[in-house]
Each structure stands twice: as structure tokens, then as C-alpha cells.
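**Student:** Sequence and computational prediction follow.
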Amino acid sequence: MAQFSYTALSAEAGVPLERTTKLVRGWIRAGAVEELGKAGTNKLMFRVCRTLDEPPAMPRAQTAEGNMWRAMRGLRNAFSPTDIAAHATTDVVKIAASDAQSFCQMLVRAGYLRVARKAAPPRREAIYRLVRDTGPKPPRERRVRAVWDDNLSEFTHLPGDQA
């Protein structure tokens, strides 16, 4: 596209508008895109002024819990801890299957996941299903033995030790 707006690029690339906005701002900082001002449609217009050798880094701090939660939200219907560990591991954050298993068990106790198929050690892992997707931020366990959900700004109590 010779010239584009946030919405035009979003529609053309099939990317959410919020993500497109972050990408374009990163390209502007990197000097690959320049702002042309508002066009007749009153939309802010841009144009590519040079191509980049590497895409600009997106300013998102990765955490193990955040990566696992995003993987669960993407896989939503059926996944094992090994699936979550594989989908959530990046160059920055390494996640072991045992860590994913612990995170899944915590979310089951809090009511975010449901066991779709019980484990039969050592032959097969449990399969989980996401039943309470409250938004993009991962629920977090707090010291008070509760899970804090940043999306709802509320605690969900964890019953006593259950394995």
C-alpha cells in the first residue's frame, strides 16, 4: 500500500486495530514509516519511506504466566500442559511442562479450567478446557491462597491444598 491509515492496514492485513496501531508506531520510531497528516476522510495517513532489515521490537514484557495464559486462550477447547509449554515457550521465556502443569492445576482450583480428560500417569496427561476467559491478563495466585484476576479486579479463593 502506497499510503494507508490504521484501519485500512488493519483490514488489509487481517490484524486487530490495536495491534496495527502499535506496529505503525514502532515503524515510525524506527524511521520506516512517516505520518502524512489527516486526509479528506479525516483519518491519519502514513506512507512507507524505507524498509527495515528487522522488525522493530514490540514493547511487551513476556512472563511465563502471560505466555501460558495467551496459549490457553488461543487453544481454548482442549490442551495438555505439554501443549501449553510448547506454545508458550519463546526465546525470552522458557517454560517446562511441570511449570505448565502447576499453572493448569492452579487454574482448575480457581475455576478457570475444567478437566476434559483425566490423566493416566505415566501413559497420558490430563486434557484441560478453558471455561472462564476473563481477558488478556493472566490470573495470578496470591499469597493469601487466592487468584487475582486483573481483568475483573477480583479475587477467587483457592480451597485448601488439593493436588
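**Tutor:** On my side now, so go ahead.

**Student:** From here on, just use CA atoms for contacts and neighbour counts.
**Tutor:** Will do.

**Student:** could you say which helix or strand contains H87?
**Tutor:** helix 81-88 (DSSP states H and E).

**Student:** and if you look at R129?
**Tutor:** strand 127-130.

**Student:** Output the contacting helices and strands for the next helix or strand after that strand.
**Tutor:** Using DSSP H and E, the next helix or strand after strand 127-130 towards the C-terminus is strand 140-142. Packing contacts for strand 140-142, counted by 3 or more CA pairs under 8 Å, 6 or more residues apart in numbering; DSSP states H and E, involve strand 146-149.

**Student:** take the one below as the second:
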Amino acid sequence: MAGRTPHLLVTGTKEPRQRMWESIRLLRPGFSINDIARRSGQQPNDISRYFQALTKAGIIKLIECPKGKEGRVFALVSDEGAEHPRLNSKGQRTYAHLATENIWRTLRILNGNLTVEDVAQTASTGGVVLTPIKVRQYMNALAEAGYLEKTENGVHTQDTYRLISAKNTGPRPPEIRQLDSLQVYDPNLSKLVFAETTGTAGADRSLVEPGIALLRTRDLLAEWLELANNNKGPITLPADLTQRTRLELATPGESGGLQ
């Protein structure tokens, strides 16, 4: 649209709420749940929950209220930028995502031989308080994945870590994932960069980010189990659950497949 100021977009693999948020910013004067569903590819129920949180936080507001939840029209009243607002169901800010962001930013900025205490002190900002244990776990995982060079200095001297220049891939922190083994996903490169089949005792086992696709699959399985447990006779399959399962099982490139 002529005269409209362009806004930044997050690149790489995106969370469902990030896709919703970008659609909200694009359709800011007026949008419904169905509008966001069509543009973002996300499920109306998930969008409705995010709308409730955004409304409680004063970020969007209801401007038209015809019959039917999907027909309600909202407007964006507080544009917070490219990154989607992290909110709980009460509309309160959450800061858990900042832990790895702060550690990664510290490693990139200080860019030297750093101890766990160095990083924990510098990265404890923006509502996040990091313990040395949390920092050590994340940095050990990055060292195992080849992002950091770790120097062990003995019992009485702290180990040091240095970010390898070739592994300074961008501003977004590598995500630590674990299924049967340690995995590291780099959102700057949009790919899984490390997978260890055996794992090590020093690798991260607490800052685990299982990935959006895995979380969706778990939720779907929980709904199917609940359906089976609550029915003693023949089961009538809900159309919405069946449709969402088909979308989840669709491979990339198939019609309606979720990326």
C-alpha cells in the first residue's frame, strides 16, 4: 500500500505465534480469527487463545462483535515490533525465552575466553536471572556441538569458553533439543546442525526446546488418548481433530501441509 511504512520480519523457522503476529501486524486496522488463520496457516483455536492473551495485555482490542467468535473483528493498538509478544494465558509477560538469547548475545559481544561466572553475570538482564548451572549446561551443549572452544583449567580454576568465529552464525541463539539424544538446531541457518547419538554428561539437559512440531504432535496424541479413554462404545471422530491430524501428517509440499 502506498505511503505505508514497511516493518521488519523475523526470518528462518518461525513459531506458530510468530506467524500469527506477523499476520496481525499486516492486517492491523481490522482482522478476525479466520483472517489470521488463512494468512498464517495456524489453527483457529490456537489463534483464539493468543488473541485472549493479547487482549488482556492491551496489545489488540475488540472493535466489532457480531455473532460467532470467529466473526469478531480486532485491531492492533500497540505494535511491539518484529518479535511476537511472549505472554501467558493471563496476558502477563514471560521471559523464559530470553535465557538462551542473553547467553548467546553475551558470547557474541564479549567474544573472548569467558568463564561461566562471566557469562552468568552479564547475561542476567532484561528480567532474566541466570544461575551458573543453567549457563554451564547451555555452554557445554554448544561446546559439544562445535560452537564453543572449551578449555579445562583444572579443579581450582574455572574452565573457559570461547565462541569460534566461524560459528557466529547470527543473532538468534542455537536451540538445544533432545529426543533420544542431544540435538542443536540453528535458527540462523534454519537447520539441525548437530545430533549426538550417545550424548555426554556435560551436555545441556534442562534448557531443552523440543520444537514446535513435536509439541503439536504431543498435543494431538493427548487429544486422541482422551477421546479413547472417555468413550466406552463406538467413537465418533471430531471433524476438527481429524482435520488437524491430517494437516500435521501432511508432508511439506502437500496441499494444506503445515511447515
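**Tutor:** That came in fine, so what should we check first? Treat the numbers as computed from the prediction; the structure is a model and nothing was measured.

**Student:** TM-score of the superposition?
**Tutor:** Comparing the two superposed chains by TM-score structural alignment, normalised by the length of structure 1, the resulting TM-score equals 0.59, with 105 aligned residues with a CA RMSD of 2.0 Å.

**Student:** before we move on, back to that, what range in structure 2 does the helix holding H87 of structure 1 sit on?
**Tutor:** Taken onto structure 2 by TM-score structural alignment, helix 81-88 of structure 1 occupies residues 116-123 there.

**Student:** What residues of the matching stretch count as buried?
**Tutor:** 116-121, 123 (16 or more other CA atoms under 10 Å).

**Student:** cool, and stretch 164-178 of structure 2?
**Tutor:** Result for stretch 164-178 of structure 2 [16+ other CA under 10 Å]: buried residues 164, 168-169, 172-178.

**Student:** now these in TSV, with distance to F74 of structure 2?
**Tutor:** Output for the buried residues of stretch 164-178 of structure 2, formatted as TSV (distance: CA to CA, whole Å):
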residue	distance to F74 of structure 2
I164	46
N168	40
T169	38
R172	31
P173	33
P174	35
E175	33
I176	36
R177	36
Q178	38
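
**Student:** what's the neighbour count on K38 of structure 1?
**Tutor:** Taking other CA atoms under 10 Å as the criterion, the count of residues near K38 of structure 1 is 12.

**Student:** ok, for it, nearest residue in space, not its chain neighbours?
**Tutor:** L44 (4.3 Å; CA to CA, 6 or more residues apart in numbering).

**Student:** Give me the distance between the corresponding residue of structure 2 for V147 of structure 1 and S40 of structure 2.
**Tutor:** Using TM-score structural alignment to pair residues, one finds that V147 of structure 1 aligns to V184 in structure 2. Distance of V184 of structure 2 to S40 of structure 2, given as CA to CA, to the nearest Å: 26 Å.

**Student:** For D91 of structure 1, see how far away the nearest residue to R132 of structure 1 once chain neighbours are set aside is.
**Tutor:** Nearest residue to R132 of structure 1, sequence neighbours excluded (CA to CA, 6+ apart): Y112, at 4.6 Å. Distance of Y112 of structure 1 to D91 of structure 1, computed by CA to CA: 27 Å.

**Student:** Could you do W148 of structure 1 as well?
**Tutor:** 27 Å.

**Student:** neighbour-wise, which of the two wins?
**Tutor:** Each of W148 of structure 1 and D91 has its neighbours counted (other CA under 10 Å); W148 has more, 19 against 5.

**Student:** so the more buried one sits right up against R142, yeah?
**Tutor:** Yes. Using CA atoms under 8 Å, W148 of structure 1 is in contact with R142, at 6.6 Å.

**Student:** list the buried ones in the helix or strand containing I103 of structure 2?
**Tutor:** Per DSSP H and E, I103 of structure 2 falls inside helix 98-110. Residues of helix 98-110 of structure 2 classed as buried by neighbour count (16+ other CA under 10 Å): 98-108.

**Student:** Now tabulate these in a markdown table and tack on distance to R25 of structure 2.
**Tutor:** Shown next, in a markdown table, are the buried residues of helix 98-110 of structure 2 (distance: CA to CA, whole Å):
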| residue | distance to R25 of structure 2 |
| --- | --- |
| L98 | 22 |
| A99 | 26 |
| T100 | 26 |
| E101 | 24 |
| N102 | 26 |
| I103 | 29 |
| W104 | 28 |
| R105 | 27 |
| T106 | 30 |
| L107 | 32 |
| R108 | 30 |
